[in-house]
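Colleague: here's a sequence, model it:
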Amino acid sequence: MSVNEYDAIVVGSGISGGWAAKELSERGLKVLMLERGRNIEHIKDYKNAHKEAWDYPHHDVPTQQMKLDYPVLRRDYPLNESTFGMWANEKDAPYTEDKRFDWYRGYHVGGRSLLWGRQSYRFNEQDFLANAQEGIAVDWPIRYEDLAPWYDYVERFAGISGSSEGLDVLPDGQFQPPIPLNCVEKDVAARIKKAFAGTRHLIHSRCANITEPKPEQGRTNCQYRAKCWLGCPFGGYFSTQSATLPAALKTGNLTLRPFSVVSRVLYDKDKKRATGVEVIDAETNQVIEYKSKLVFLNASAFNSTWLLMNSATDVWEGGLGSSSGELGHNVMDHHFRVGASADVEGYLDKYTFGRRPAGFYIPRYRNWHKDKRDYLRGFGYQGSASRQGWQKDIREMGIGAELKAGLSEPGHWGIGMSAFGEILPYHDNRIYLNHQVKDKWGLPVLAMNVEIKQNELAMRKDMQADAMEMFEAAGLKNVKGYDSDYAPGMGIHEMGTARMGRDAKSSVLNKHNQVWDAPNVFVTDGACMTSASCVNPSLTYMALTARAAAFAVEELKRGNL
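Modeller: All right, here's what the predicted structure looks like:
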């Protein structure tokens, strides 16, 4: 085997790429993991992990120059000093918008596994059935029971804190003890349960922050610093750097190559197999070919699809995997930025300990069991209660002892929650290659043509009204609903574009995440999703990746790939 030959190539080093590298290398394959951005080493390169707002030149708010340089990132919270440089450079890697799409990308080793919200929920049985039952898009080629053992497997390794609730809408998993609800959340949970006769449940968040140490991975339990997006030097949450990458490197079978822009999958049209990938060195522009028996695409949903579109164009005009006409279509996200807030009276003798990295979750209840709405699917809520700190007195005119006393006393309690709703897989929500615009390396960029439709707009009315209804039923005061500016992409849960299915004529991937047109190419990131559910999708990517990697190695041993 030459220096440029491997058993498997993994494109991308985020949540799914890290899992692919771990599973393939632990199963004995020589693996090359390619990352288009810079390396970030665990602990050593978490430059801002111990900083506070006052340690930044502009107190962690974006400068005018940052806003000019990052016109997309400035649309929401990701543009700030503390995470500056952790999001993709928009000048080097632009994209175009037929319709507004907020695409927040992490181009570095670890990808968005260093930046994610860590909410980790399983799809339920109905999530895999709904498309077929409702005549939407295509049927998932797998069912919950196909993925359940793999959910178990990845939860145990990643470390998911949560509580078992026995709810069919939100299957229980292999949990560490949950991050506790505070006193207000516990009481509001009890009031909601009583007011709605047990049909709605306010429960602990399920998140990839460990509450018990995992010494075998060198990870210490969460320190309640709420600085997860700066990289955790304690390994308190699951990321490529803290968990999967060390496991893969430990085998001696993994080679990691950062600054590697993969430009296309190399395809042998006679053998109908991929033979490797072409890479542009991001620093020198040198073009290199790497050969392999397996290729795992884990570059994030849209970039994996971009790579398919830019490959084998001499065979298919639309690229590798385009024969069904579905490549690039069926874009999904989770629509949110709608919910409610309220004031909570009392509890003035109570305060919180530390800074929790999670709050509460209210699982879906709409279009569930006997509930029927004028739209399809449903939504869940994420939220928290907290007590106002020193910020409450900023606008006040007190001075001297009066001001000091005011700043040392916490304010009243408040509570808020945002709904996350499912977006249906519409064929005309799509991305495609824009050959008129090129990136820093001369490659065509993606164009976005995505919108939410009537089903989501109808759902949003309930997402706001129900939040207000629950807070009012719980006896809270000054209840205010909101529905603020949402554009597709803002959920940072982009999915679809290379969906799984049962038929090569209507899907890009089969039930094992193999590209129908090249069975030794696997896509296991968000691109593969056939529908979106309303829960955060990362745990499902992990389970699908581990499952596909195990299958790929066995097929390779059998000589089928």
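
Colleague: use CA for all of it now, contacts and neighbours both
Modeller: Fine.

Colleague: was I right about Gly166 contacting Gly173?
Modeller: No: using CA atoms under 8 Å, Gly166 makes no contact with Gly173, being 10.1 Å away.

Colleague: could you also give me the structure for this next sequence, so I can compare it with the first?
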Amino acid sequence: MNAPASFYIKSTPERFDAIVVGSGITGGWAAKELTERGLKTLMVERGRPVEHGVDYIGENRDPWTMPNRGKVDAKVAEEQFSIQRQCYAFDEHTKQFFNNDRDMSYSTPDGRPFSWIRGNQLGGKSLMWARQSYRWSDLDFEANLKDGHGVDWPIRYADLAPWYSHVERHVGISGNRDGLAVLPDGEFLKPFEFNAVEAALKQKFDAKYAPARMIIGRTANLNTAGEQHLAQGRAPCQARSQCHRGCSFGAYFSTQSSTLPAALKTGRLRIATDSIVHSVLYDPKTNRATGVRVIDAETMETREYHARVVILCASTLGSTAVLLNSTSEAFPNGLANSSGALGHYLTDHLWSAGADGRVEGFDDHYYQGRRPTGTYIPRFRNVVDKHPDFVRGYALAGGAAREGWQSAAWKPGFGKDYKAMIRKPGPWRFSLGGQGEMLPRYENSISLHPTRKDKWGMPLLHVDVTHGDNDRKMRKDMADSAGNILEYLGLKDVKTRMATETEYPPGLAIHEMGTARMGRDPKTSVLNGWNQAHDVPNLFVTDGASMASGAWQNPSLTFMALTARACAYAVDQMKAGTI
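Modeller: Coordinates of the predicted model:
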């Protein structure tokens, strides 16, 4: 279900029950939950509309039908997408889903690298996310308290478990029930399968490294579609490996395929696109947020929208920038910032360290389709034994595949023998890459630049982030342990890799978290355990900005569960008259 024209608004005197800023993974969930619970809701999105199944212009386009065979023109990439082109999903099929870096710049100190990957359109990055979906456990929610890095989470796994289930049933997560305490099981659809090489390596790995396990990655792709998914207009995954182009089948979860249709079905949703939120409106007499001030992305005109509750879902950096720009006599350093924590403790996952190698044999095996997930080894460091060099831990993700005809591009040959070589699959290879937890540190921060402005006259966001000693030691162990595992599994020509911070800058994992963290104490945190601002009771932040730490798992499923939980709480508080 796409939004009819009547659902889109510009200026309006209408007062809403709720305003949701952002339309990505969390914004879509907020709109769904609020409207289904009876609230007249406005979704405000700074980017353009994107219609499901219509505006996926790169979908089903073969490379030879695209300019430069799908590669973005080098001059265009450099001038307009100098940061976005670093993302694995960026090419000619998808560039319409990525920000123009020339128009939407930000600053870093002394040119220090930080890669902010953004997708400002209706649906946000839900249109091209990687879809890996994992629950966190109490190992993660208790970590700050136990090792002293970051403030204690005001929630535990038991608080979020029913909301994980609520979200998983609607989203559709394909995965196996593995019975691991470090990675709780969920409400799963049929898992995707290991190929022959992965199954053999899994058996050998599990026998050697127990209680660690190699499992199939849990992904928000419908391996099979349940009745609730068919009712959303979604169909099973076709294994095309085109997810980041947009999926007309709705086989992977996105705002367009799932939460937006649910919200529109209620008749209570309105959408304001091309509306850049400048700030949250605040009434000091009532100590309440009263709405948002926006700048029209095309006309530069300013307008206001008003509501009883405001929920920020504009991404970790986006939501925090809005709060920092929402200054008043009561909050001169940003709305709801009496703690001074706003803008600090930014994390991103540690990445780009691992190993790969060649697998001998299995010449009579191949695989069908392009499976949307791979193998996954959940965290094993600092679970039972304490590592001497660092705290927290990481996962190792990877998979096995055979070299295809593409490898002929860098091999010598000509004529009949060369053509015969292209037709025959090459050797099997298997890789493992780490994803680890970056410790929250006060000095890793974002702020508003004191003098520089963006295209719309708003202060540029200034990002100051580096990896710490614990982070660097963990990344080294990712590469070393991946290499050791592959050597034990019998792979040949094993090569470890660990990119430098210049080659792999913070931000490129695209898992930014922190900067408006939740906590128990209003003196050291921005939000309480319900994602509600300590200082302003009708203001909520439910995206990655709310996270008190980053854990080692992909965070999107947790963002969704937190959003659904916070929205239910907000509605209950509104009914009780407390906000």
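
Colleague: superposed, how do the two chains score by TM?
Modeller: Superposed pair, TM-score by TM-score structural alignment, normalised by the length of structure 1: 0.98. Supporting alignment: 559 aligned residues with a CA RMSD of 1.1 Å.

Colleague: ok so, going back, so for Gly166 and Gly173 of structure 1, which sits in the more crowded spot?
Modeller: Between Gly166 of structure 1 and Gly173, counted using other CA atoms under 10 Å, Gly173 has the larger neighbour count: 22 against 9.

Colleague: so Arg472 of structure 2, which state does it fall into?
Modeller: Under DSSP: H, G, I helix; E, B strand; the rest coil, Arg472 of structure 2 falls in the helix class.

Colleague: check contacts around Ser126 of structure 2.
Modeller: Ser126 of structure 2 makes contact with 24-25, 253-255 under the criterion CA atoms under 8 Å, 6 or more residues apart in numbering.

Colleague: map it across to structure 1 for me.
Modeller: Aligned by TM-score structural alignment, Ser126 of structure 2 pairs with Ser113 of structure 1.

Colleague: if I look at its match, how far off is Gly14 of structure 1?
Modeller: 5 Å (CA to CA, to the nearest Å).

Colleague: quick one: common contacting residues for the two?
Modeller: Residues touching both Ser113 of structure 1 and Gly14 by CA under 8 Å, 6+ apart: 239-240.

Colleague: touching, Asn478 of structure 1 and Ala340? I think so.
Modeller: No: judged on CA under 8 Å, Asn478 of structure 1 makes no contact with Ala340 at a distance of 10.2 Å.

Colleague: follow-up on the earlier one: the match of Ser126 of structure 2: what's its closest spatial neighbour, skipping adjacent residues?
Modeller: Nearest residue to Ser113 of structure 1, sequence neighbours excluded (CA to CA, 6 or more residues apart in numbering): Ser239, at 4.9 Å.

Colleague: counterpart of the one you found in structure 2?
Modeller: That one, Ser239 of structure 1, aligns with Ser254 by TM-score structural alignment.

Colleague: correct me if wrong: its match contacts Ser23.
Modeller: No: with contacts counted by CA under 8 Å, Ser254 of structure 2 stays clear of Ser23, the gap being 10.1 Å.

Colleague: what is in contact with those two at once?
Modeller: In terms of CA under 8 Å, 6+ apart, Ser254 of structure 2 and Ser23 are both contacted by the residues Gly123.

Colleague: who has more neighbours out of the two?
Modeller: Using other CA under 10 Å, the more surrounded residue of Ser254 of structure 2 and Ser23 is Ser23, with 33 against 27.

Colleague: chain neighbours aside, what residue packs nearest to the more buried one?
Modeller: Among residues not flanking Ser23 of structure 2 along the chain, Gly123 sits closest, at 5.1 Å (CA to CA, 6+ apart).

Colleague: Leu34 of structure 2 belongs to a helix?
Modeller: Yes: counting by three-state DSSP, Leu34 of structure 2 is found in a helix.

Colleague: map it across to structure 1 for me.
Modeller: Leu34 of structure 2 maps onto Leu24 in structure 1, by TM-score structural alignment.

Colleague: pretty sure Glu554 of structure 1 sits in a strand.
Modeller: No: counting by three-state DSSP, Glu554 of structure 1 is located in no strand; its state is helix.

Colleague: contacting residues for it?
Modeller: Residues counted as contacts of Glu554 of structure 1 (CA under 8 Å, 6+ apart): none.

Colleague: and it, how far is that from Thr275 of structure 1?
Modeller: According to CA to CA, Glu554 of structure 1 stands 19 Å off from Thr275 of structure 1.

Colleague: can you check Val450 of structure 1 too?
Modeller: Per CA to CA, Val450 of structure 1 is found 33 Å from Thr275 of structure 1.

Colleague: which parts of structure 2 are helices?
Modeller: 25-36, 74-80, 138-141, 143-147, 157-171, 196-209, 227-231, 260-265, 316-324, 415-423, 469-488, 556-576 (DSSP state H).

Colleague: list the residues that contact the equivalent of Gly150 of structure 2 over in structure 1.
Modeller: By TM-score structural alignment, Gly150 of structure 2 lines up with Ala137 in structure 1. Contact partners of Ala137 of structure 1, counting by CA under 8 Å, 6+ apart, are 131, 425-427, 530.
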